[in-house]
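Engineer: Show me how the following folds:
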Amino acid sequence: MLLLFTIILSVVLLARFLEERIKLPFALGSIVLAYLANFWFDLAAFGDFFPEIVYLMLPIILIPDVLGVSRSELRNNLVAIVYLSLFAVVMAIAMAIGVTLWVLPEYHFTIGILLALFVPLMATDVVSVSSIFGHFKLPEKLKLYAEGESLFNDITAMIIFFFIALPLISGQEFTLSNLHLVLGKMFFESLLVGLVIGVAGYYAFKFFKDSVEQFLTLYIMASLAFIIGEHLEVSGILGVVVTILLFKYLFDKEGQYKKLDRYALYSFLNSESASSVSFRAYRKEAHYLGLFANGVIFVAIASVVDLAQLWQYHLEILLVFALTTVIRLLVIAPLAWWRAHPQRWTGALTLAGMKGGLAIIMAFSLPDDFLYKEAFMSIVLGVVILSLFINTALLIPYLRYHSAGFALDKANDGNVLSTMDARQELKKMLQKDRLTQAYNTLVFEDLIEKEMARSQRYQQNFALLAFEVDNPKLVKKRILPTLRSSDYFGKLDDNRYAVLATHSGIDAALIVAQKLQKKLRGQHIAVVEYSTGDTLEMLYDKLETAFKSAKPIDIEV
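Structural biologist: You can find the predicted model right below:
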């Protein structure tokens, strides 16, 4: 077991190294390295218990993904996410079944049999999508579509597979009325499990004050939601997602019940669970555990790969891969048209349809007496591997080719421009603002990310100082003379500006903040210090927290 543990850690380490150095997506690097390791070491233990291992890892993988979801962004784009993760999945399944029945009528496939084949292939892998998208300047809404879809279409696929496909192939018959009853009951019970565990877990989190205890509470909470959901034969994944989203909501609402403090219950509700600094640390630690869990899954996938068996079904694998890819394009395109997004978004979201371990779990869950189990397992496994290789090989150059357009979408909130127009417009936008001499947001974010990489490499601190000014004419006159030669001045939003204070700890940044505040006549200054492992998103979260403070200068570390 120690050898297996060492192999997993080595795969995760090398895959992470390749991702940082040559931009090879973590998922792709992991599966290649795991397959190579399978040649030299005996990984049969993973193959023998593949479904159990992946089920064990699922809550650990889901936690960082759900913690990273912005509730406000999710709420603002709920209709698009529901379309991608529910209606598009159902339409894609229906189209795949229809094409198969039309092309291969001689096989007399039933709806249940075809559901067992195509439903697993509707679950996409959020880790693969995030690892690729994270290396490009893409609109936040595009990232939310892709990552939100990958997170929530897993729920849709598992519900259809376990509550419709498996009963159908076992001989159970459904009418429209009892189908509604089954799905409605399952959805309600899954939601109830998530709500109950979320509330209980939140109060348990408040009860413990030690950071290690609180961090473990998060995982126990998610695991219990999954275990109870599966035990009650409802959706464990939906239970986990609801649990963590509810926990985040309650955590964000702390401190909003001060008028009711005279009651003991509300006083406890109003008490602080953990500082925002601690909670950001939990997100980092959850991300690291998630990397390990994904390493386990990809090593497990490599252990069940049988190249001879895959080759036996290579034509079926290629046909199913081509069919599901074309259908994905057809169901993605209406979203881009409906939301008036550039067509380049359609290509990006289509290629972001990489499959993962969840598809293989469903294939392995087919009954042993199912006539097509071996063929379907091989086809699903083959399509998963093919999608990781081909989609990745196409998605990266696609994003690079359209980088100017996507960068402009990020700055212009998705306005439709041709690639040529986008490059010309972007060239203008990359210049400093004439009025304030502030770097454009895109350039400034690049400077921050370069400083983050330098800070990690040389262990040198830096800070961000931000403020809001309604009159930009005052900025150039008052701010620029205050800055040091090593500082960068940039624009984050219409009225929000920031100073990137390089080579600066919090003490040096505080001196700069005090000078800025004098020049801005008492304007509120938000100061954040970079901590190892922070992402750009986490730095912005710190800024938002600091901006909410009533202090003249608020510091977040």
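
Engineer: make it CA atoms for all contacts and neighbour counts henceforth
Structural biologist: Will do.

Engineer: so A274 sits in a helix?
Structural biologist: No: using DSSP: H, G, I helix; E, B strand; the rest coil, the secondary structure at A274 is coil, not a helix.

Engineer: For it, grab the count of nearby residues.
Structural biologist: Neighbour count for A274, taken as other C-alpha atoms under 10 Å: 16.

Engineer: one more to put side by side:
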Amino acid sequence: MHSFAPEIILITILGLVVFSDAVANKLKIPSVFLLLIGSYTIYTYVPMAVPIDLKQYFDTIILFCIPLIFMGDALHLHFSDIKKYGWDIFYLAVVAVALSISVGASMYYFGVFEGLTLGAYVSLFAINMATDAVSVQSILSRFKGISHHIKVLIEGESLGNDATAVIAFFFIGLPWMMSGEIDAGHAALDALRVFVVSIGIGTAIGFSFYMLMKLFSDKRSEFFAFIIEAYLAYVVAEEMHVSGILTLIVAIIATKAWIDSDIKVLEEGEVQKSKSFMRKLRLSNIHATTTERLEYIYEMAKEFGYIAAVMIFFVLAEMVSVEKLWEYKTEILIMFGITTLIRAISMAKFAFWGNKVKHIEPVGAEGWFILTFSGMKGALSIILVHMIPASFEHKEFFEVVTTGVVMMSIFVYGTTLWTYFTFFKKEKEVSIFKK
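Structural biologist: Below you'll find the predicted structure:
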């Protein structure tokens, strides 16, 4: 007799996405709340709807979902915004994350979590400082009233934050935690190597797919090209032992940047009789896509990202144990409190620097509030904690605490932002993730 397990789980995932969106639109609440609750409820009480042991295939699910989750968010960033707010994004995505992980690791000297080494603290905070783009978009995408500056910072920080956290975890925290020692100079150089090589590979792949897309003239082919690019960038980078996530992000942003440049020239009618060598190399007279087709690509990428996030949420549901969460409730609350405080202070320093540093624009009190509570954790934190070897004696602690922090951040941060925009800053609903 045939097994229809793949078909059943596909129906479950798509059904949950559709149902969550429908209910969220009616109740005016973030769909990520319903996705998370629905995943746990279905997995726990309707097991026939999830006939595949997702935990057994977790590694496969990760490889399938990562490109889809990050591709959509990368497509929303405009290169013109990256140039304009580059220092802001660099601080939030690199400096602030590195400082946050360092401050979190310093908790080792206060003995906050018994039995953990300094390397384990670095890994724990790298995992729990990674934000989740899907959760943030789900909660903030309904409302306007947020400045374009803050919108760009949210998008840029959610991508760069993740890349930095991944590099800190895999190339510093994890080796340090497992071996018990680390050569700081070697680790720093290795992290720098990963950063530079990942950007180089991503840029090359991005240009290749930009040129490839000039062969297409329909939105479906262009959308599939972006999907292929995301998966290819991730796989190639991982095979070369650098950051697949950073390479993927750079590749998509690079392709999108050249496309944006072509569209700008076309819209402004900047027909140049004397073209530069780079324009000739890019075959700038042949356009890769149009604004209308890009809107379709944005929407499809967002939906695919939601589907991938739901798959991760189902695995999270399998990892959730009410008994274990209750057993580690104190540690979860401490970790949630520390990470929230660190983020709030980090964002406050950013707001202060915005008034003092020439290259960083101020965000104000409201900007600080929104940036602080847009630091929701999600799929990437679950992925990273799963990567810890089973031989690590504190893996259960890491898994339970991280799961608890992810859930608390989504509900506490999400509810805080939703309450603010619903009751204190009522505005006409419109996606803030459109320029």
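
Engineer: who's in contact with F321 of structure 1?
Structural biologist: Taking C-alpha atoms under 8 Å, 6 or more residues apart in numbering, we find F321 of structure 1 in contact with 383, 386-387.

Engineer: for those residues, which one is nearest V82 of structure 1?
Structural biologist: Closest approach between the contacts of F321 of structure 1 and V82 of structure 1, by C-alpha to C-alpha: S387, at 23.4 Å.

Engineer: what does the closest one align to in structure 2?
Structural biologist: Using TM-score structural alignment as the criterion, S387 of structure 1 maps onto S409 of structure 2.

Engineer: For L142 of structure 1, see how far away the closest residue to L536 of structure 1 other than its chain neighbours is.
Structural biologist: In space, and not counting its chain neighbours, L536 of structure 1 is closest to E449: 7.0 Å by C-alpha to C-alpha, 6 or more residues apart in numbering. Shown here: E449 of structure 1 relative to L142 of structure 1, a distance of 20 Å by C-alpha to C-alpha, to the nearest Å.

Engineer: more neighbours, those two?
Structural biologist: Taking neighbours as other C-alpha under 10 Å, E449 of structure 1 and L142 compare with L142 leading, 20 against 14.

Engineer: Which strand or helix spans the residue nearest to L536 of structure 1?
Structural biologist: When elements are assigned from DSSP states H and E, E449 of structure 1 belongs to helix 441-458.

Engineer: From the contact counts, what lies against that helix?
Structural biologist: The contact analysis (3 or more C-alpha pairs under 8 Å, 6 or more residues apart in numbering; DSSP states H and E) places helix 441-458 of structure 1 against helix 403-412, strand 488-491.

Engineer: packing partners for the first one?
Structural biologist: For helix 403-412 of structure 1, the packing partners by 3+ C-alpha pairs under 8 Å, 6+ apart come out as helix 419-429, helix 441-458.

Engineer: Can you tell me what L238 of structure 1 aligns to in structure 2?
Structural biologist: If you follow L238 of structure 1 across to structure 2 using TM-score structural alignment, you land on L246.

Engineer: same thing with I396 of structure 1?
Structural biologist: I396 of structure 1 maps onto W418 in structure 2, with residues paired by TM-score structural alignment.

Engineer: give me the number of residues near its match?
Structural biologist: Using other C-alpha under 10 Å, W418 of structure 2 has 20 neighbouring residues.

Engineer: Cross-check the contact I'm expecting between the match of L238 of structure 1 and S198.
Structural biologist: Yes: counting by C-alpha atoms under 8 Å, L246 of structure 2 touches S198, with 6.2 Å between them.

Engineer: Name the member of the contacts of F321 of structure 1 with the most neighbours.
Structural biologist: Counting neighbours by other C-alpha under 10 Å, the top entry in the contacts of F321 of structure 1 is V383, with 29 neighbours.

Engineer: Show me where the stretch 201-350 of structure 1 has its helices.
Structural biologist: For the stretch 201-350 of structure 1, applying DSSP state H, counting those that start in this stretch gives helices covering 211-231, 236-252, 264-270, 276-304, 307-312, 314-338, 343-351.

Engineer: For R282 of structure 2, which non-adjacent residue is closest in space?
Structural biologist: Using C-alpha to C-alpha, 6+ apart and skipping residues adjacent in sequence, the residue nearest R282 of structure 2 is M211, 7.0 Å away.
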